[in-house]
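Undergrad: sharing a sequence plus its predicted fold:
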Amino acid sequence: MITALAHASSPGDVSPALRRCLIDCWIAVTNAGGAAGFPFPPVGEAEVAPVLDALVDRLGPDRHRLITATAGGRLAGWVVLGRDPNPLVAHWGSVHHLQTHPDFRGRGVGTALMRELHRVARDELSLDHLRLAARGGEGLETFYAALGWRESGRWPAALRLTPHDTRDEVLMRRDLRGTEDT
């Protein structure tokens, strides 16, 4: 299904066309109810574009990487791998904004992106561990667990989506050394 995985490791790697596709994907994912950083849909370009631009500005070969998946000539999904510059935690990476466009859900896009992210983190950035925070109540723990992630804690009732919908923020980790990618 996926025809290509690509990486961007500097702002110059994100063309205007790719920027447009990333914004459109983020809007579609959020407005379809995805847990992608904007908890209160609907959102539009006015909300998403400045956040995406800040994310792109942080790209750097040793700091942050953007990994994209295309299928049939369309952006099917994307994810960001980050590294903290602090030497105390520079052996850890963080995962942000894993998104699969609603038109491509259930076709292995998220799994392919995460496997590539694991490879890049381990083989190119020499990271030992990865971390992420996921919205509870979405089934995300099961998805990540199938890829070798383990829950390391929760912030109970940390996320209030509506007055009657409060969720845990689930903290997860993935060890990269001494393990084969799942």
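TA: Looks like it arrived, so ask away.

Undergrad: okay, CA-based contacts and neighbour counts for the rest of this
TA: Will do.

Undergrad: and the contacts of the longest helix anywhere in the chain?
TA: For the chain, the helix that runs over the most residues, judged by DSSP state H, is helix 16-31. Residues outside helix 16-31 that contact it (CA atoms under 8 Å, 6 or more residues apart in numbering): 35-39, 41-45, 48-49, 52, 75-78, 99-102.

Undergrad: next one: stretch 148-166
TA: 39-40, 135, 141, 144, 167-175, 181-182.

Undergrad: which of these sit farthest apart?
TA: 40 and 181 (34.0 Å; CA to CA).

Undergrad: neighbour count winner among the two?
TA: Using other CA atoms under 10 Å as the criterion, residue 40 and residue 181 rank with residue 181 on top: 15 against 12.

Undergrad: and the contacts of helix 16-31, which are buried?
TA: Listed as buried from these are 35-36, 38-39, 43, 48-49, 75-78, 99-102; burial here means 16 or more other CA atoms under 10 Å.

Undergrad: next up, a second structure to put side by side with the first:
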Amino acid sequence: MPLTFTLDPPVDTALRDGILTLWVDVSDADGAVGFVPPVNPDDVRAELVRHLVSMAEGRTRLLVGRDEQGAVAATAFLTYNTHQLMRHWVWLYTVMVHPRHQGKGYGRGLMHAAADAARGFDGIEAIRLTCRGGTGVDDFYASCGYKEVGRVPDAIRVAPGDDRDDITMLLPLY
């Protein structure tokens, strides 16, 4: 059964805790979402609070995918640009599908829902995202229509001696 996606759901304790659990579980499964395993939930909570503040300020929007039990199974954050010359595209951050749901097509559904959401934003023509090289996720994003538009070699230090490229990808919406 596909996920049910909601843009800008009301943020309550259950949603906040669901996102936190998702983020910790994805990170601990070696997902490239800002942390390396094992993660401390308090570190993830601090980053989640930054996302929630940005949402409250109107700079970021949240897309949530829920499974058939109503649990948070996927998320993506879409953030507006504040630079006056770059307001025609948004950033896509913290794209996550719970490890128990991977391989079911939910990631592709999340990417499609994010593009549909962005098409509904006034004046938005494209989505940009960055991803960590060496994970294969850039191939996934390419299969969703994103094109690599930049790469900074060894920009992400996962661990001493393990540096990864920072890859920037773009999806034109029209």
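TA: That came in fine, so what should we check first? Quick caveat: nothing in here was measured; it's all calculated off a predicted structure.

Undergrad: TM between them?
TA: Comparison of the two superposed chains (TM-score structural alignment, normalised by the length of the second structure) gives a TM-score of 0.93, and 173 aligned residues with a CA RMSD of 1.6 Å.

Undergrad: just the buried residues from the contacts of stretch 148-166 of the first structure, in PyMOL please.
TA: To isolate the buried members of the contacts of stretch 148-166 of the first structure in PyMOL, using 16+ other CA under 10 Å:
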select buried, resi 39+135+141+144+167+168+169+170+171+172+173+174+175
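
Undergrad: and the contacts of stretch 148-166 of the first structure, which of them are in strands?
TA: Among the contacts of stretch 148-166 of the first structure, DSSP state E puts 135, 167-175 in strands.

Undergrad: columns distance to residue 71 of the first structure on top of those, output as CSV?
TA: Formatted as CSV, those follow (distance: CA to CA, whole Å):
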residue, distance to residue 71 of the first structure
135, 27
167, 33
168, 33
169, 31
170, 30
171, 30
172, 29
173, 29
174, 27
175, 29
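
Undergrad: number of residues surrounding residue 92 of the second structure?
TA: Neighbour number of residue 92 of the second structure under other CA under 10 Å is 23.

Undergrad: which strand or helix spans it?
TA: Residue 92 of the second structure belongs to strand 89-97 when elements are defined using DSSP states H and E.

Undergrad: and that strand with helix 13-28, angle?
TA: With axes from the mean of the first three to the mean of the last three CA atoms, to 10 degrees applied, the angle from strand 89-97 of the second structure to helix 13-28 works out at 80 degrees.

Undergrad: Provide the aligned range in the first structure for strand 89-97 of the second structure.
TA: On the basis of TM-score structural alignment, strand 89-97 of the second structure is assigned to residues 92-100 in the first structure.

Undergrad: after superposition, how close is that stretch to the second structure?
TA: When the second structure is superposed, stretch 92-100 of the first structure averages 0.5 Å from its matched positions, counting by mean CA distance after the TM-score superposition for the first structure.

Undergrad: what's in contact with that stretch?
TA: Stretch 92-100 of the first structure has contacts (CA under 8 Å, 6+ apart) with 25-26, 29, 34, 36-37, 76-84, 109-110, 121, 127-132.

Undergrad: could you flag which of these are buried?
TA: The neighbour count (16+ other CA under 10 Å) marks 25-26, 29, 34, 36, 76-83, 109-110, 121, 127-132 as buried among these.

Undergrad: what about those, which are in strands?
TA: Going by DSSP E, the strands hold 76-83, 129-132 from those.

Undergrad: can you pull the buried residues of stretch 86-103 of the second structure?
TA: 88-99.

Undergrad: I'd like those written out as TSV, with distance to residue 111 of the second structure added.
TA: Putting those into TSV (distance: CA to CA, whole Å) gives the following:
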residue	distance to residue 111 of the second structure
88	19
89	16
90	14
91	13
92	10
93	11
94	12
95	8
96	10
97	11
98	14
99	16
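
Undergrad: could you identify the most distant pair in those residues?
TA: 88 and 99 (32.8 Å).

Undergrad: appreciated, that's everything.
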